[in-house]
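In: coords please:
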Amino acid sequence: MKKNKSYQMEYFTLFSKDDIYLYQEGTHYRLYEKLGAHLIKFKEKEGVYFAIWAPNAQSVAVIGDFNQWQSNSHLLKQIHFGSGIWEGFISEIEKGMRYKFHIKSRHRSYQVDKGDPFAFYWEKPPKTASIIWDLDYHWQDQSWMSHRKEYMGLNRPFSVYEVHLGSWRQQLDSTNGSLDYRKLAPILADYMK
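Out: Alright, predicted model coming up:
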């Protein structure tokens, strides 16, 4: 974390009235573009827009590396009252910073620190924080994409194999028993031959 950053809180929404309607109806199919943590620019400031659905919350705060995990400094707001969606923008937060949502319930003063269900990146277990990440990756497969129709289709045989990587193969000498993608890839490729 860099010193001398202000990490100021501002409030606005990425949800239109149509978004709220579709969300409440259960037919909003692009929620990953709205909920979670998104690196954006707002009023000439770089930072992160946060949004989470917590309908029974009394308050929601973003905690993380940028505020020493303190739950009293970066409170989100319900801009669309009654939607259960809590939102806010924090300036100067950067890719790679860890965060969670600190949720205080309206019921029996229950409190919990939760990872972001819409996070694009997480710490490796047993740690549980979400990590700010940017998905603006520029793929280098234009050549394949331009010829894909020639190779894909129902007139050729194809094979589909699904596997839950977390439970398919475990590493016995690991403290948490799971392998990461880089370690699993060659093992799974050999298994599938």
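In: Only C-alpha atoms from now on, for both contacts and neighbour counts.
Out: Noted.
In: Name the single longest helix found in the chain.
Out: helix 181-192 (DSSP state H).
In: Show me which residues of the helix or strand in which R148 is found are buried.
Out: Here R148 is covered by helix 142-151, with elements defined by DSSP states H and E. For helix 142-151, burial by neighbour count (16 or more other C-alpha atoms under 10 Å) applies to no residue.
In: one more, for comparison:
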Amino acid sequence: MRYDVTLLTDQDLHLFNEGNHCRLYEKLGSHFLESGSDAGTCFAVWAPNAEGVSVTGDFNGWDNRSHPLRARGDSGIWEGFLPGARAGSAYKYHVISRYGGYRYDKSDPFAFFFQAPPEPGSIVWNLWNEWEDEEWMANRRKRNAGDCPIAIYEMHLGSWMRVPDEENRPLTYRELAPRLASYLTR
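Out: Prediction:
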């Protein structure tokens, strides 16, 4: 575990402690970084009542002692950079409470991807994408969005449609996407 690679600046910690940080999803959770030969994942979680926090996952055989995170001052944030932890790695935070020394394995509240139930782990996910929609974006700028109609459809993806033949499991995003698009455009 390395502590010299961080996504959290002093300004981030200041805004967080004030309760005014509006982009925490860019700082907390797991963030895969690739820079030349040095690739790995930054992990950061807010655990203000923790005596210790470590990251455990398939990259360390789920050993909750091998990768402890460090506390960032009195912010309650624990962080560290783990070289070699790749996108697709399953992980949890192992939290030791300062009250009674209770130990818990917790999924990451800022994770972008999770294991399918019944597994409770989070998954390191690389959100970087090279977009290829320049033409669409240019045309979008020509329209006045305030004059265009809009429809917002809210739903709970996990319960909208299930697979009865497979123990009533919820659909994956890839399975759900074409069915949902068809349903919404009827």
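In: residues of the longest helix of the first structure that come out buried?
Out: L184.
In: Can you show me the helices along the second structure?
Out: Using DSSP H, helices in the second structure cover 10-18, 134-142, 157-160, 173-184.
In: To P68 of the second structure, which of these lies closest?
Out: helix 10-18 (20.1 Å; C-alpha to C-alpha).
In: Setting the sequence-adjacent residues aside, check what's closest to the one residue sitting closest to the centre of the second structure.
Out: Residue closest to the mean C-alpha point of the second structure, counted by C-alpha atoms, centre = their mean, is A111 at 1.8 Å. In space, and not counting its chain neighbours, A111 of the second structure is closest to G29: 5.4 Å by C-alpha to C-alpha, 6 or more residues apart in numbering.
In: Test my guess that that neighbour contacts F114.
Out: No - the criterion here is C-alpha atoms under 8 Å, and G29 of the second structure misses it with F114 at 12.0 Å.
In: of these two, who's got more company?
Out: Counted by other C-alpha atoms under 10 Å, G29 of the second structure and F114 do not tie: G29 has more neighbours, with 22 against 18.
In: Now which residue in the first structure aligns to the more buried one?
Out: For G29 of the second structure, the aligned position in the first structure is G36, judged by TM-score structural alignment.
In: wait, its match sits on W53?
Out: No - taking contacts as C-alpha under 8 Å, G36 of the first structure lies outside contact range of W53: 9.3 Å.
In: so what's R65 of the second structure up against?
Out: For R65 of the second structure, the contacting residues are 54, 56, by C-alpha atoms under 8 Å, 6 or more residues apart in numbering.
In: Tell me the residue in the first structure aligned with it.
Out: Match for R65 of the second structure (TM-score structural alignment): N72.
In: which stretches of the second structure form strands?
Out: Secondary structure of the second structure by DSSP state E: the strands cover 29-35, 38-46, 50-57, 70-71, 77-83, 90-97, 103-106, 122-123, 162-163, 169-170.
In: what about the second one, how far off from the first structure?
Out: By mean C-alpha distance after the TM-score superposition for the first structure, the fitted strand 38-46 of the second structure averages 1.3 Å away from its aligned residues in the first structure.
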